[in-house]
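# next input, structure requested:
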Amino acid sequence: MTNNKTPDEKSSAENVEQHLGQLEKTEVTREQLSYSQEQPFSSDELARLINEERLNKLMAQSDEFLSNLNSEIGDFDEDNTDSGE
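Now for the predicted structure:
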């Protein structure tokens, strides 16, 4: 059996490889574009954008969560040491 493929005909693997290469180039271009659009914020701009009251509430909730988690971990460790290990 002879190979009658013309140079324009590609195998599925070649098509997939070409497509992945194009996706990679597109992603690199997209990343470069997003980085070029990044601009630093001044402290005045950040103060205007951030809801300080909401941020403080979220931080308090996260502190409470971590405190409870540490307590649970401590209780778990104590339970394991009481089992005779």
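# all contacts plus neighbour counts: C-alpha atoms, from now on.
OK.
# what's the spacing between the residue most central in space within the chain and P40?
When Cα atoms, centre = their mean is applied to the chain, the residue found nearest the centroid is E31 (14.1 Å). As judged by Cα to Cα, to the nearest Å, E31 and P40 stand 17 Å apart.
# this one next, for a side-by-side:
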Amino acid sequence: MKDDKQAMDTNSSADNVDEYLQTLGNEDARELRYYSQEQSFDSDELAKVVNEKRLNELLAQSDAFLSNLNGELKDFDKSTDN
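Next comes the predicted model:
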């Protein structure tokens, strides 16, 4: 048990942080870490997790918002021309 404690002490948090910071500068290690978390989904899997009705509602709201914003910007441009 004493040997386990010594092994844990030799691998301190500072060592782990130092090792992590060193890998941040290593572009290959950072890229590997990034892509290892990436997962590909096929259309069937996406269809199971995406609420299509809600997505369409959100898209319609964003279209309405952008259309309204565009109209406001045109009105703003007209008022600054005078």
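# TM-score them against each other, please.
Laid over one another, the chains give 0.63 as their TM-score (TM-score structural alignment, normalised by the length of the second structure), with 63 aligned residues with a Cα RMSD of 2.4 Å.
# how about the contacts made by the residue nearest to the centre of the first structure?
Listed by Cα atoms under 8 Å, 6 or more residues apart in numbering, E31 of the first structure has no contact partners.
# now the helix or strand where it lies: buried residues?
Element membership of E31 of the first structure, judged by DSSP states H and E, is helix 12-37. When burial is assessed from 16 or more other Cα atoms under 10 Å, helix 12-37 of the first structure yields no buried residues.
# helix or strand right after it?
helix 43-49.
# what about that next one, how far off from the second structure?
Taking mean Cα distance after the TM-score superposition for the first structure, the mean distance separating helix 43-49 of the first structure from the aligned residues in the second structure is 0.7 Å.
# give me the stretch of the second structure that that helix matches.
With TM-score structural alignment applied, helix 43-49 of the first structure matches the range 43-49 in the second structure.
# neighbours of the counterpart of S71 of the first structure in the second structure, how many?
By TM-score structural alignment, S71 of the first structure lines up with G71 in the second structure. Neighbourhood size, G71 of the second structure [other Cα atoms under 10 Å]: 12.
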